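Participant: Sequence unavailable; structure follows:
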């Protein structure tokens, strides 16, 4: 059985999992590794200003336990910019009263070293490099503190540091030119960053090493910097020249020179040329109006991004499940018992051949996120209230999966063998959450509990990590990671179920690449040409070979893909004008949507359809399980097209 062989992947994972139930270790082993959550400088911060940092791994020592992802609050004790009569810029920061988990004690910490981005990092807003911690087992479920590797899925705690790197030394300030660090020399035993050439600042996600005050100032003495970052239990016996603390990475070995994607070589690959007006298919074989079912498009609504208000899925090969937000008021007496609903989704099951309504339902959702996913076998996974439901033909509920918290994301492998479900866990008090949100200007990171289900919806693995972890891109062989290097170079890697990691592609991009997976086992990779900034896209296999490549025009606003066993569809949304990413727009700014269907084997285009007045949603299109029909929502209709299958 495949799962038995996969369990062996855990054997190499080192370290013990810290348990809340156990008494924390009273000795000192290593400093606390944290990263800053926002930009900090001497112009906008002043004495008394709070700053927030987040642990990048669990920490235990001196009778205190701090969990991975825990938010700590520091305080600015001194902030001095350079200017007339002031030749030295200074930024002093203290970390008093860090709350220990479980025993309600606190610990004072002192900043001992600083580092900013000197190694290989993950791309911003992408999956993060692996950081392995310990493992425990409860019954048949493996629990990993910080990360796990199950069938190639590497769900990692937040860390942008590559492995096998040299350690920081006390007082080091790496990656920030012209800045020095005086440990514990500032007010309230704060550590002081100084510069005579620039105004001191810390970038967001700078790595800080914090040392317990009792270690930095033994019995009230001044800090002995030589031993601050050592493990006292092994420092005396360590070999000359060997670092006593090896867990904080900085620099990684140089990677091979970056190379472009593999060439697109016919007949295994096709170039997706612009279709033009004449190359698109004409009228649909059937259109089913849904305005009379309650569908109410809002073209004048102001948006900052595409939403998830409309979804479409096939139940079997002869039934279409259409779901949308009717934008009607939610009556109080119809609120679910699980709590207040943010929106109501009206679901309608249609017979495409007769246009008849076979069934309908109202779903109440506590969030505004994605709520429906196509499953293999002509089924759909739907988020309703506090559970996930599996619907089959006839809108029959095949299975219900309870959720004990807010749903963060759902991701599926293309073959449906694995489903990753993430639940948000609030780690702050309401007051601290509000303070963090005000200080950071966005929602603060929280803990996320991730469960991995097999095709029978049994939990096979679970882990806790950070909400800053972006949803993983899964292939049937494992998880894809996007890693960034300097000079806009990127690398796609695949962590396989065998435990091996292979490189899919190395490439440059002027923008942050976008990566998603879809059936049968393909990746859609969007990049930007370095010289011109033109958006390019490629469909890759797990071995890096290209199935399809093409370019989009400047008015392309969004691109997505989905597929089945033999075919896949790519949807592109076009706006009436060039849109700046992140800018506000209206539904009326969308000009048309184009959906193209291709053969998975060689990327050959089978058809292309172009429709006006598309919805402002990510999905709203679906290929039938046998690939013979394409359904697309536009102009307040479900439009059906026959796919010329070869």
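Facilitator: Perfect, thanks for sending it. All of these numbers come straight from a predicted model, not from anything done at the bench.
Participant: Going by C-alpha atoms from here, please, whenever you check contacts or count neighbours.
Facilitator: Noted.
Participant: and stretch 356-364, which residues are buried?
Facilitator: 360, 363-364 (16 or more other C-alpha atoms under 10 Å).
Participant: Kindly report the same for stretch 446-466.
Facilitator: For stretch 446-466, by 16+ other C-alpha under 10 Å, it's 446-453, 459-466.
Participant: try it against this one:
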């Protein structure tokens, strides 16, 4: 048999290496190493602008569609068709979306979207559904459910408004959607660029009219997402509030967490449901005002401080009134993002490390950032299951994703999608998850009202429109478009209803306060939820 020459062997080896770079590469499970890597260049990925990523622009996202499929999106450089009368303040860009299976990395479908700003454009609603934002219109799509039809990225109309959307919040189990918006105003005049010297910065514009203390309208929607295959997503408007600025709210479809200042650097957490009596939960010692965030329907974490005002302490809490654990965070950070897997009692916390500007719109030096890491936690115990790095650094997050079953983590790192296997649930973990599900507060269909909400006689149902032909979305239902100030926006009627829904009285619409007043009396011990399996306390009367 002839022996291949050395040059032929080298050429053959080079060809095999190139072939290996175009498919998912299985790796040995050596400690924290990834189980598989999917090279990004095999997916048509283009390098992203570092300055936009560090400033908080949404340029790159990674989400699980189900436990074995991923949706990757990234900005691409392409010629764009000119839009007549395009607003001068638009920053148009094209983003490519790629649906792929794991661990093979095989591409199943892809499409392009055109956006007009650098804000977040994609949210994972769970059960294979996603929500997309183009300007001030929200649509939904389900790529796997529609894959067989040949139109996986067909969009359904969902919500739209004539106001400017400034923030969109989604609860961990996607049962509550909060759309924060302000009245649209004409863009301010742009300063002239001088022939010599630096370009002047544009003057920041106020969110509302002068003298308006609460220009931001918060519209709360309860979501219903069928778990079976399909692409339907239903939304019901449940309440409207007003605030002085855009911000985060620790809320689910059942209630919200209120932070109570008890004095002497001790804080209390109250769960205030939209129906029934509230519950006092565990206290929390912190030298700064803590920031709670739900990680499931019955568990939340809180960022706090043990000295100064840097939130370097993380605590875990449940609806039974327990502080389950508390631990320190190491390394200064300028931003966080999260991914959730409530069915396995796990969440992933990403942190952008470094010292940068708190204003995402201001230019940021690359030297101000030192890295981005992700840690996966078992919620009940606080145990860290995995700790890995992401690159490039994306201040907006969304460059990592926890699978729905919590058994794998996908991250973008060093030119590839790295997929890490996570340990199976122990018997204790499974028992903890079962208890956490038992503690989930009862769902409510009442209007959302926690002392700051505008009341509605009943939430109206915003039915999504029939699916439209790709790529243009179908005609969506209409979201509230309120005037600035404390007047309540009109509740939108169903898409098929011709009559307008009643408007809440203006006196019932209040502004969201900065926090609760300090109680006159010391806080009582927490009122605990009890389970049927809990032992009866001495002296406790049976009902």
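Facilitator: Arrived safely. In this text the structure is predicted, and so the values were computed from the model without any measurement.
Participant: Got a TM-score for the pair?
Facilitator: The TM-score (TM-score structural alignment, normalised by the length of the second structure) is 0.57; 362 aligned residues with a C-alpha RMSD of 3.9 Å.
Participant: Just the closest of the buried residues of stretch 356-364 of the first structure to residue 385 of the first structure, please.
Facilitator: Checking those against residue 385 of the first structure with C-alpha to C-alpha, the nearest one is residue 364 at 5.5 Å.
Participant: Just give me the match in the first structure for residue 385 of the second structure.
Facilitator: With TM-score structural alignment defining the correspondence, residue 385 of the second structure maps onto residue 606 in the first structure.
Participant: you'd agree that match is up against residue 600?
Facilitator: No. Between residue 606 of the first structure and residue 600 there is no contact under C-alpha atoms under 8 Å: 10.7 Å.
Participant: Settle it for me: which of these two has more neighbours?
Facilitator: Comparing residue 606 of the first structure with residue 600 by other C-alpha atoms under 10 Å, the one with more neighbours is residue 600, at 25 against 16.
Participant: Once you drop chain neighbours, what's closest to the residue nearest the centre of the second structure?
Facilitator: Residue closest to the mean C-alpha point of the second structure, counted by C-alpha atoms, centre = their mean, is residue 170 at 5.7 Å. Excluding the flanking residues, the one nearest residue 170 of the second structure by C-alpha to C-alpha, 6 or more residues apart in numbering is residue 177, at 4.8 Å.
Participant: In three-state terms, label the one you found for me.
Facilitator: For residue 177 of the second structure, the secondary structure call by DSSP: H, G, I helix; E, B strand; the rest coil comes out as strand.
Participant: Tell me the counterpart of it in the first structure.
Facilitator: So, by TM-score structural alignment, residue 177 of the second structure is matched to residue 419.
Participant: Now for its match: which residues touch it?
Facilitator: With contact set as C-alpha atoms under 8 Å, 6 or more residues apart in numbering, residue 419 of the first structure has these partners: 410-413, 452-455, 457.
Participant: rewinding a little: reformat the buried residues of stretch 356-364 of the first structure as TSV; add distance to residue 90 of the first structure and secondary structure.
Facilitator: Below are those laid out as TSV (distance: C-alpha to C-alpha, whole Å; DSSP: H, G, I helix; E, B strand; the rest coil):
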residue	distance to residue 90 of the first structure	secondary structure
360	65	strand
363	56	strand
364	53	strand
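Participant: so which of the residues you listed comes closest to residue 476 of the first structure?
Facilitator: Distance to residue 476 of the first structure across those (C-alpha to C-alpha) is lowest for residue 363, with 31.0 Å.
Participant: what residue of the second structure matches up with that closest one?
Facilitator: By TM-score structural alignment, residue 363 of the first structure lines up with residue 113.
Participant: re the thing from before, give me the distance between the residue nearest to the centre of the second structure and residue 253 of the second structure.
Facilitator: In this view, residue 170 of the second structure and residue 253 of the second structure are 10 Å apart by C-alpha to C-alpha, to the nearest Å.
Participant: tell me, what's touching these two both at once?
Facilitator: Shared contacts of residue 170 of the second structure and residue 253, counting by C-alpha under 8 Å, 6+ apart, come down to residue 176.
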